[in-house]
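[1] Structure for this input, please:
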Amino acid sequence: MAATTIIAIGASAGGVGALRSLVAGLPPSFSAPILIVLHIGAHRSELAAILTAAGPVAAKQAHDGEKIAPGQIYLAPPDRHMIVVDGVIRLLRGPKENCSRPAIDPLFRSVAENYGPDAIGVVLTGNLNDGTAGLYDIKRRGGIAVAQAAHDAAYPEMPTSAAAHVQLDYCLPLAELAGLLVKLVGGKTAKEPVMANPISPREHGQGPEIVPSGFERPFTVTCPDCGGALKKFEHGSIIKFGCHIGHTYTAQIMASAQFEEMEKVMRAAVRFLNERAEFCLQMAEYSHRSEPDISSQWHEASKQALDRAYKLRDLVEQDWLTPEASTTGRSATDKRLHPN
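    Modelled structure (predicted):
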């Protein structure tokens, strides 16, 4: 591999332990820079200290405008996308992608564009499928696509998605990934698939991202983040949705985000009905002596609002079909609230 080799790693649920294990296997002489995105949202992170303590290669939270140096681990900070431009790290508070900021896809895309065949992308444990589209970009620009073996991952959805949509070069257990990276950076390993059970992507010879110029039919789904109209497009074999603000979603994450917004709106309606019931009851008590007929109407309005609140609450609490979450049995909300 060339001296300009760069490694981009993405992880979500279970990622702290996986990253700690991976960096512990690297030698002190490891020369390639490593850029890591873990889904931490806007929360404070101690990942730099954890990884520095785990292995011989120093880890630090990245700074905007910082020049990428060899033998250093850079971590995306809270609430910022991390990308690379001309060998420099840029931190952006751009629109969330796949409901995450930092997200994995923006880093992978930028690494693919700036480093081409000298890029190595690695998808580790995590829920849903952030990182798949970005790994596809790395692969189609001649880079090396790597994923943790799904059976070895604490949360297999992200590596499973990567294997389903990207023609992986390597798909290995976590314990073997550090050794693989050492060999790749040292130029000792050819770019050959070593998967025990190779999974071909749904399409071969995939061309560049296809963004249709118009809709085949009216599409009325709106963005869960901003309410803007969404366009559907294909990225290789991956179906994605994006709004004009820049929020993007894979189909699976779109379904999850849409469900969360629907549930939020319905629970808000329950709250408003409860508040209306209480307001009408207070008005009934206030007008009881001076206007008994009006008071009776207030009482009826209160009972009506309360009755509908109960019915709506029962509807919200019924089981809903959530195919996007069926692989783990956990709700999408739980997945994002407990990424590690």
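
[2] When you work out contacts or count neighbours from here on, use the C-alpha atoms and nothing else.
    OK.

[3] residue contacts, residue 228?
    Contacts here follow Cα atoms under 8 Å, 6 or more residues apart in numbering; on that basis residue 228 touches 222, 243-245.

[4] Show me which of these are buried.
    Neighbour counting by 16 or more other Cα atoms under 10 Å classes 222, 243, 245 among these as buried.

[5] need those residues in JSON lines with secondary structure and distance to residue 314, can you?
    Below are these laid out as JSON lines (DSSP: H, G, I helix; E, B strand; the rest coil; distance: Cα to Cα, whole Å):
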{"residue": "222", "secondary structure": "strand", "distance to residue 314": "26"}
{"residue": "243", "secondary structure": "strand", "distance to residue 314": "33"}
{"residue": "245", "secondary structure": "coil", "distance to residue 314": "36"}
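
[6] Also this sequence, please, to line up against the first:
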Amino acid sequence: MVDPHTQPNDVPYGVVAVGASAGGVEALTQFAAGLPSDFPYAVLVVLHMPASAPSMLAKIIDRSGPLSARSAVDGEPLRAGHIHVAVPDRHLLADEQRVILSEGPTENAHRPAVNALFRSVALSFGSRAISVVLSGVLDDGVLGSKAIRDRGGVTVAQDPDDALFPAMPQHALDAGLIDHQAAASDIGGILAKLVERDIEEREMERDTSMELENRIAMGSRFSTDFDTEALGPPSGYTCPDCNGSLQTVSGINYRCQVGHAWTADALLRARDVEVDGALWVALRSLREKAKLARRMAANARPGTLSKKYAEQADEADRALTVLGERLAAAPTLDGDHGEG
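    The predicted model follows:
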């Protein structure tokens, strides 16, 4: 076995990939505070963030613990004891010992995306990869944790009771993919022990599906030099981002023809958003129909035509009342941005 403390310069012996979403800033500051100062792995951090907003995340993490944290730079070498932090509107990926920032297709409507980071680290570092799933909503990180596990790495999650938004770590735990769980502030202690463990280097069979998905994530914006039909059969669903057909990947996960990726939970939520938007359009249309019909009734001569327009206005008003009550009773969708 190679001793991690004898690696030349600051070349990392392995990588810790960290993913978070809603509630993630607090979790990441606690996580960073608990890391040891002589940590021999590189750390890569993805937080779901708005594409157009500047991010202060690297500065926040840098102030929180003993390790240096900086916004990731495309092509820079991975450094042991350093935290490479994702930037808005770019996937943060690892390619061997380099950082990759890509404009590849969104995953679950996010770029950067947790699953994309975890998948790339699994392929580049195998048994020397560790994933950490922190606070967030939906099931981001589940597929990525599976990729880490499948390639011989170790998976860690924040204790859901310690997370402001427990869904992300809870989904990973429920899937049976997590080796260790702890409060965010205690994860550093677990990692300090994991990097000292004996690692059995082993030859891994190629996973062509994982490699294809990783290549899609590393692609340029609007790149189409791939065939998602190789990932699985047609699902019968359409992509919320581009309305293209979705292929089924590994049972209940999906990719469209231009590469947008969706988990089942994220796709279901996207449909909720679409339905909600359609209902508001219907509400506006019914209001306009009722007003127009009443104006036409008032302008028509008394008789059959005036009565017809008045009845149409009454019908639209009744539908407007029912739909308004439906919208008022509908649950509010939870936010999913870690910053902003």
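
[7] Quantify their similarity with the TM-score.
    Once superposed, chain against chain, the TM-score is 0.78 (TM-score structural alignment, normalised by the length of the first structure); 304 aligned residues with a Cα RMSD of 2.9 Å.

[8] just to revisit the earlier point, of the contacts of residue 228 of the first structure, just say which sits nearest to residue 29 of the first structure.
    Of all those, the one sitting nearest residue 29 of the first structure is residue 245; the distance, using Cα to Cα, is 43.1 Å.

[9] Quick check: the aligned residue for that closest one in the second structure?
    Alignment note: residue 245 of the first structure maps to residue 258 in the second structure; criterion TM-score structural alignment.

[10] Please apply the same query to residue 51 of the first structure.
    With TM-score structural alignment as the criterion, residue 51 of the first structure pairs with residue 61.

[11] Quick one: residues contacting that match.
    Counting by Cα under 8 Å, 6+ apart, residue 61 of the second structure makes contact with 28-29, 32, 69.

[12] Just the residues you listed: which are in strands?
    Assigned to strands by DSSP state E, the following of these qualify: residue 69.

[13] Of the contacts of residue 61 of the second structure, which ones are shared with the first structure?
    Of the contacts of residue 61 of the second structure, the contacts whose aligned counterparts also meet in the first structure (both residues aligned by TM-score structural alignment, their matches' Cα atoms under 8 Å) are 28-29, 32, 69.

[14] and residue 37 of the second structure, how far is that from residue 304 of the second structure?
    With distances taken as Cα to Cα, to the nearest Å, residue 37 of the second structure is found 85 Å from residue 304 of the second structure.

[15] Residue 230 of the second structure too?
    To residue 304 of the second structure, residue 230 of the second structure is 62 Å away according to Cα to Cα.

[16] Same question for residue 80 of the second structure.
    When distances are taken as Cα to Cα, residue 80 of the second structure and residue 304 of the second structure turn out to be 83 Å apart.

[17] Surely the match of residue 245 of the first structure and residue 107 touch.
    No - checked against Cα atoms under 8 Å, the pair residue 258 of the second structure and residue 107 is beyond contact range at 11.7 Å.

[18] So which residues of the second structure form helices?
    Shown for the second structure, the helices assigned by DSSP state H span residues 24-33, 57-64, 114-125, 142-150, 167-174, 187-194, 208-217, 264-299, 304-329.

[19] As CSV, those helices with distance to residue 250 of the second structure would be great.
    Listed next are these as CSV, based on distance: least, Cα to Cα, whole Å:
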stretch, distance to residue 250 of the second structure
helix 24-33, 28
helix 57-64, 33
helix 114-125, 14
helix 142-150, 10
helix 167-174, 16
helix 187-194, 29
helix 208-217, 9
helix 264-299, 11
helix 304-329, 35
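
[20] which of the ones you listed is buried the deepest?
    For the helices of the second structure, ranked by mean neighbour count under the definition mean count of other Cα atoms under 10 Å, the leader is helix 114-125 at a mean of 27.

[21] by contact count, what packs against that one?
    Contact here means 3 or more Cα pairs under 8 Å, 6 or more residues apart in numbering; DSSP states H and E; on that basis helix 114-125 of the second structure packs against strand 15-20, strand 42-47, strand 91-95, strand 129-133, helix 142-150, helix 208-217.

[22] That one maps to which residues in the first structure?
    Going by TM-score structural alignment: helix 114-125 of the second structure matches residues 104-115.

[23] Can you name the residues in contact with the matching stretch?
    With Cα under 8 Å, 6+ apart as the contact definition, stretch 104-115 of the first structure has outside contacts at 4-6, 8-11, 37-38, 81-87, 97, 119, 121, 130-135, 137-139, 141, 143.

[24] What residue in the second structure is paired with residue 82 of the first structure?
    Under the alignment (TM-score structural alignment), residue 82 of the first structure maps onto residue 92 of the second structure.

[25] Contacts only, for the equivalent of residue 73 of the first structure over in the second structure.
    In the second structure, the residue paired with residue 73 of the first structure according to TM-score structural alignment is residue 83. Residues counted as contacts of residue 83 of the second structure (Cα under 8 Å, 6+ apart) are 42-45, 67-70.
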